[in-house]
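Peer 1: Give the three-dimensional model of this entry:
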Amino acid sequence: MWEATLPSSRHYQIFGYPRVQTPPPLNKRRVCLRFACPSDLQSRLTMRRRASLRTLLAACLAVHVGCYVVERGDTRVNNHVLREQNLVLEERAENSVHSLIKVTESTSTTIPAPQCVLPPGMAEEIQGYQEVVDRVIDYVTTGDFKGQVYSHLANLVDTFGPRMTGTGELEAAIDWMVEQSIAENLDNVHTEDVQVPHWVRNNESAWMTLPRLKQLHIMGLGSSVGTPPQGITADVLVVKSFDELKKQGLKAAGKIVVFNPTWESYGVTVQYRSQGASEAAKVGAVAALVVSITPFSIASPHTGQQYYSVENKIPVASVTLEDAAMMERMQARGQNITVKLIMGAKNYPDTISRNTVAEILGTHQPKETVLVSGHLDSWDVTQGAMDDGGGMMMSWAALVVMRKLNIRPRRTVRAVLWTGEEQGLHGGIEYFKRHQHDHEQFQLIMESDSGTFTPQGISFSGTPEATCIMEEVLKLFHRINATQLTNPMTGGPDIAVWEKLGVPTGERHLARGLYYSYLTNLLHILNELFFYVFLALHY
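Peer 2: Have a look, this model is predicted:
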């Protein structure tokens, strides 16, 4: 029995995970989690053991324990929030895959996953691919392909650097990946046009002029408008939330609003980056600064996309954790804070970029397709080795490995290297528009856009039957301890739209607890390729 007391009208949905990695059971019979929430939203989850369950685990590894505020009814976002917070709720019963826990106001429902009963002979057929999987693992970890993904990625980022939409560097990188695909003898290599934004950062700076002179470390957010050439000089108002901003509305007029929310998770905190400028503009602010969406900083502002929802567009930039915290402390002491912000950012007319496509044609059902993907573009201030050069290169290399090992898939295996992901998922959206009518031909769509950390399994969305099959498939990867199945899929921003059409989707499940603490321009990538599970079923 799962009980929830939520003294608000908001709707919460919490998903259980099939496995807990490191945390021990806090209490096998009764676990209470008290969230340190703002006064306007307090919650308490009380979990009691049922006789039918072997154990009930709960653990929170995040430094900050707090509310998990998510969009109403958005199951995928909620799951993402829990994952980023490392909060794991689990029911473990014999022969059970996982359980879906839905918590609503004052009520609760446990929806157990069906028992995995595969059709006769299917489990044996799947396990019959163990030799193939072992062959691939050996080839990419100790064989001739060891280090090749790293080498290709290093070549890409060293040669082309940042790959922002609207730049020649991105288009040259696309041309290079086309050339590499042809050189590796992949099939049907081509590109598909995508309309993308063209935003240029230009020079930017920020100085605190009162109560003392200090340079602030900032980074303009995607699609932000610029300031006048002389900049904007205004007093500062620091707020912790949108609710506080509304309460302080009159005080915000004519000021630079600094958003300094407490880090809860990327899924929760990113709303201040994406919506902060518009919310500040609604109360008359002249500019906005948003604390970097990360739990850790060494004077390191993080960029990212923001979206205007109002006609009055104001400049917006990220600011470091250190500078945001300093201004909050000053305000608490009653000190007046003045900042001068200069941003030369400019939005140009949209331009054309391209998704890159390469295939290995299937031998038995060539019209049926298994798609793997990652995005080739990056922000202008980073070479994008982690986000998402590594994931993109691994997706592409999956086909290269198949070709080099002469593995002939039954179905067509297609790699799509998205463009324009960072500024609004443009490549993924355009691909969906063009190919959604062929959705029945897609047997599985996967994306790698969660960093390049140690693989632990697959995050998967599909029918109960498909989920059971995927669980069996993952047993083939016991050698590399990548057997975990989480459901539904988290991540996969470019492919999530396919879920509504019933297409199975997946993202690599990784040990990535420090993902949002990394600077994405660090060349930090595994030189051992984790090969996709589709090899076990689709050749």
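
Peer 1: make it CA atoms for all contacts and neighbour counts henceforth
Peer 2: Noted.

Peer 1: which residue packs closest to residue 307, ignoring adjacent ones?
Peer 2: Nearest residue to residue 307, sequence neighbours excluded (Cα to Cα, 6 or more residues apart in numbering): residue 274, at 5.4 Å.

Peer 1: which SS class is the one you found?
Peer 2: Three-state assignment for residue 274 (DSSP: H, G, I helix; E, B strand; the rest coil): helix.

Peer 1: Residue 359 contacts residue 411, correct?
Peer 2: No. The criterion here is Cα atoms under 8 Å, and residue 359 misses it with residue 411 at 10.4 Å.

Peer 1: I'd like the structure of this one too, to check against the first:
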Amino acid sequence: MRRLLPLAAALFVVGTAHAAETTLPAAAVKTAEQLRDRALTDDTAYRVLDSLTTEVGPRLAGSPADQRARDWAVAKLKELGFDKVYTEPVSYPLWQRRSEHGAIVAPFAQPLVLTALGYSPGTPAGGLTAEVVKFDSLDALKAADPAQVKGKLVYIGFRMQRHKDGADYRFGSAIRTMGPPLAAAKGAAGFLLRSAGTDADSRTPHAGVTGFRDPRQPAIPAAALSNPDADQLERVLAYGKPVTVRLDLDCGIVGEYTGANVIGEITGRKHPDQVVAIGGHLDSWDPGTGAIDDAAGVAIAMGAAKLIHDLPKRPDRTIRVIAFANEEMGLWGARAYADKHAGEVGKFQLGSESDFGAGPIWRMSASVKPEARGAIAQIAALLAPIGVQYEPGQPGGGGSDLSQMHVRGMAALSLTQDGTHYFDWHHTANDTLDKIVPKELAQNVAVYATFAYLAAQADGDFGSAPGAFTGDGARE
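Peer 2: The predicted structure follows:
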């Protein structure tokens, strides 16, 4: 008998390891394939997107449209048949934009097209006039002697280039968020940047947030120039003469506002307390109607969940759609959601948010436990025929808002859209419904419906647990 004990122990270990594997039932795979194909011709998401951008329009966080958007989302989720619809409060600083003007005063007087950046304070009455000092990068500003900056209007002229994955935005957004506080710390009077965008022929500045989140923090007026206006400013600077610019911004933080995340659920029939999380953010910048950023994400999630809802049987686990509040000015809804639900992270089966427009999804990566890699590969096999390639060596982050749950241990996917032209329109007056291609939007819905349904039906979990993915780059 002693000689048999090691063999018995080995069999137990093998059996335990096998039991830990997450698998996808054959019936679920077949249903998901049908769901994928149905989604490619379904127009629910487009109708939702049309409704939000037409009936509500721009949705600047804290504006009167903020409440209208929440009311719209609650009504739309109920109209689509979600079993449970509710809101969770989110509080944040209330920033308002009232007016904005700019002009070159000397040596060649002419107007500039610009937009105030989020959390920028206003200029003094009558505006701010100062000499411009130019830097080519954030690092150059960091290295600058404060004497070179004091009392000046700092300008950084980094020009983003188009990439399928939008790679240059990490530089453009860093300049927009980190540049103003850095310039303020060095004594600058104000801050300008070339818009964080890839359009070249449109005088449409790109809005966006600065790093001035705390109203007690010293702040300076900050604005983004349209790309043609940045070109014009640089041509004037090239003459080698002192260049003076006047800014007149009426904007600033005026108190605190309480909005809400809007949540809809399709209740799981076997494991209702286990959740597959999908969503988008409900707010937008105010120049356009927020179609690509991020009415599309809200519509994709609602459309995918509606298709699952309409199956003959409810999914085994709950599908939760989250329309997050105030992503644009600092992930406020995401952080509030993660703070509230961090203790439940082990019940989150898998999650991914759409917040990169509605171009075709072409890449998928995942942060899951090793025993769930086979299930992810099966999901990838179903998505390959509609143009999605799986990169097993890369982690998944969950998207901008759900990244906050991923930081706390939620298993997550990254589903990357083709963003070649996304930053032509991002945060501008040109972010409107006409930029959405219905067939491409439907492909997004097909991807989200397929992965969400299979995650809900899986035998086993994907590894969500407190701190589970700290080694894959998950961070605040």
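
Peer 1: Superposed, what's their TM-score?
Peer 2: Overlay of the two chains. TM-score (TM-score structural alignment, normalised by the length of the second structure): 0.83; 419 aligned residues with a Cα RMSD of 2.3 Å.

Peer 1: still on that earlier bit, residues contacting whichever residue in the second structure pairs up with the residue nearest to residue 307 of the first structure?
Peer 2: In the second structure, the residue paired with residue 274 of the first structure according to TM-score structural alignment is residue 177. When contacts are counted by Cα atoms under 8 Å, 6 or more residues apart in numbering, residue 177 of the second structure touches 209-212.

Peer 1: ranking the residues you listed by neighbours, who comes first?
Peer 2: Tallying neighbours with other Cα atoms under 10 Å puts residue 210 at the head of those, with 25 neighbours.

Peer 1: what sits against residue 387 of the first structure?
Peer 2: 378, 449-451, 520.

Peer 1: Could you single out the nearest of these to residue 427 of the first structure?
Peer 2: Comparing these against residue 427 of the first structure with Cα to Cα places residue 378 closest, at 12.7 Å.

Peer 1: Run a quick check on the closest one versus residue 164, I expect a contact.
Peer 2: Yes. The criterion here is Cα under 8 Å, and residue 378 of the first structure meets it with residue 164 at 5.4 Å.

Peer 1: where exactly do the helices run in the stretch 151-300 of the second structure?
Peer 2: Taking DSSP state H, counting those that start in this stretch, the helices of the stretch 151-300 of the second structure run over residues 169-185, 227-237, 296-309.

Peer 1: closest one to residue 108 of the second structure among the ones you listed?
Peer 2: Once the helices of the stretch 151-300 of the second structure are compared by Cα to Cα, helix 227-237 is nearest, at 7.5 Å.

Peer 1: By how much does the closest one deviate from the first structure on average?
Peer 2: On superposition with the first structure, the mean distance recorded for helix 227-237 of the second structure (mean Cα distance after the TM-score superposition for the first structure) is 2.8 Å.

Peer 1: Report all helices and strands that that helix contacts.
Peer 2: On a contact count with 3 or more Cα pairs under 8 Å, 6 or more residues apart in numbering; DSSP states H and E, helix 227-237 of the second structure meets strand 190-194.

Peer 1: how about the strand it packs on, which residues of the first structure does it hit?
Peer 2: Strand 190-194 of the second structure maps onto residues 287-291 of the first structure, going by TM-score structural alignment.

Peer 1: compared with the second structure, how much does the matching stretch deviate?
Peer 2: Once the two models are superposed, stretch 287-291 of the first structure sits on average 0.8 Å from its counterpart in the second structure (mean Cα distance after the TM-score superposition for the first structure).

Peer 1: For the nearest residue to residue 34 of the first structure once chain neighbours are set aside, grab the count of nearby residues.
Peer 2: Ranked by Cα to Cα, 6+ apart and with sequence neighbours excluded, the top spatial neighbour of residue 34 of the first structure is residue 44, at 5.2 Å. By other Cα under 10 Å, the residues close to residue 44 of the first structure number 17.
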